[in-house]
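*Asks:* Provide a 3D model corresponding to the input given below.
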Amino acid sequence: MQDLLPLYTSAHGSVSRRDFWVAGAVLLVAGIVLGFIPIVGSIASILLLYPWTCLAMRRLRDMGRAPAIALLPIGLCTVSALLAIVTAASISNPALLGTAMVPGGIAVLVGTLSMILALGFLLWIGLAPGEHEKAISPPLHTRR
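*Replies:* Sure, this is the predicted structure:
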């Protein structure tokens, strides 16, 4: 298993499925734990996008895909997190409580869509074999 710190800080290189899931589990647990702290959770979710992006780009490179594909779900998650921060700031001010409904509704819609897309993306890059795995495993149709 590779050292985990470079997986979070550099988008260069590749990562195997096993290392991807270990590093992803660490990021997921950190996001869940920090998510329980109201404002800090939203800020942490934005800050955790960088290590997720590095990890996803490495995994896509291992799959033989363009690493830039990782920017689509990351971009949607960024928009969702920013809308959550705007909503939280609007709710904290009683004079702006009525206007919090608009960004709140948009945040729910964008958040739901980004979670569905991010989950599908995560499963795709986490379950698809890498280039070196394709070369050593025989195709299923040749088994008897």
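
*Asks:* contacts, neighbours, all on C-alpha from now
*Replies:* Will do.

*Asks:* what about the helices in this structure?
*Replies:* 4-9, 17-35, 38-47, 49-63, 71-91, 101-127, 131-136 (DSSP state H).

*Asks:* and among those, the most buried is which?
*Replies:* helix 49-63 (a mean of 23; mean count of other CA atoms under 10 Å).

*Asks:* please give the structure of this sequence too, so both can be compared:
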Amino acid sequence: MDWKTLMFSADGRIGRQAFWIAWLMLLGVNVVAGWVPVIGNLVALATLYCFVCIYTKRLHDMGKSGWWQALPIVLGPLMLIGSALWLGFGAAAIALNGGDPELFALAGAGGVVMSLLLGFLVSIGFTLWVGCSEGQTGDNRWGDQPLNAVAV
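*Replies:* Down below sits the predicted model:
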């Protein structure tokens, strides 16, 4: 498989080696581009499609739909909504009880930090699951069993 197909097509399957090579390349591009204020955000947005493609092909190799990657993508915002609700309920409780606003701020910050940390851990766990799990042997409905090598 060539690099263009690897990065820009969600069709087919890729093995673990190709996934990790592509993932590390995309991570490196994002880290380097992140040092440039506006360009970094544009590059991150552009490489998002490439990440979706490699995760989809890796999930296909495992015999799963590419839609599985929606779980960590949806879970992150849901956790932020949960922390916002946490803040709202905390504000209501303090307003009703005449409590200390500093305690509310501390509890609210803790809820936000916990939800961000949990979202990060889910994302890392998902990436490790996708990147380290064995693919299905033989052909499956998404294509032939991938070779380990990636053509340059």
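
*Asks:* how far away is Met7 of the first structure from Val15 of the first structure?
*Replies:* Careful, residue 7 of the first structure is Leu; it's not Met. 8 Å (CA to CA, to the nearest Å).

*Asks:* so what's the residue nearest to Val52 of the second structure when sequence neighbours are not counted up against?
*Replies:* Counting by CA to CA, 6 or more residues apart in numbering, Val52 of the second structure lies nearest to Ala10, which is 7.5 Å off, once chain neighbours are set aside. The neighbours of Ala10 of the second structure, taking CA atoms under 8 Å, 6 or more residues apart in numbering as the test, are Val52, Cys53, Ile54, Thr56, Lys57.

*Asks:* please point out which of the residues you listed the first structure shares.
*Replies:* Cross-checking the contacts of Ala10 of the second structure against the first structure gives Val52, Cys53, Ile54, Thr56, Lys57 as conserved contacts, using both residues aligned by TM-score structural alignment, their matches' CA atoms under 8 Å.

*Asks:* show the contacting residues for the closest residue to Val112 of the second structure other than its chain neighbours.
*Replies:* Spatial nearest neighbour of Val112 of the second structure, chain neighbours left out: Ser83 (5.3 Å); criterion: CA to CA, 6+ apart. Residues near Ser83 of the second structure by CA under 8 Å, 6+ apart: Gly108, Gly111, Val112, Ser115.

*Asks:* tell me the centre residue of the second structure?
*Replies:* Ser123 (4.9 Å; CA atoms, centre = their mean).

*Asks:* and the gap between the residue nearest to Val32 of the second structure when sequence neighbours are not counted and Met7 of the second structure?
*Replies:* In space, and not counting its chain neighbours, Val32 of the second structure is closest to Gly40: 7.9 Å by CA to CA, 6+ apart. If you measure Gly40 of the second structure against Met7 of the second structure using CA to CA, the figure is 19 Å.

*Asks:* quick one on the thing from earlier: the residue nearest to Val112 of the second structure pairs with which position in the first structure?
*Replies:* Taking TM-score structural alignment, Ser83 of the second structure has no aligned residue in the first structure.

*Asks:* need the three-state assignment for Ser83 of the second structure.
*Replies:* Under DSSP: H, G, I helix; E, B strand; the rest coil, Ser83 of the second structure falls in the helix class.
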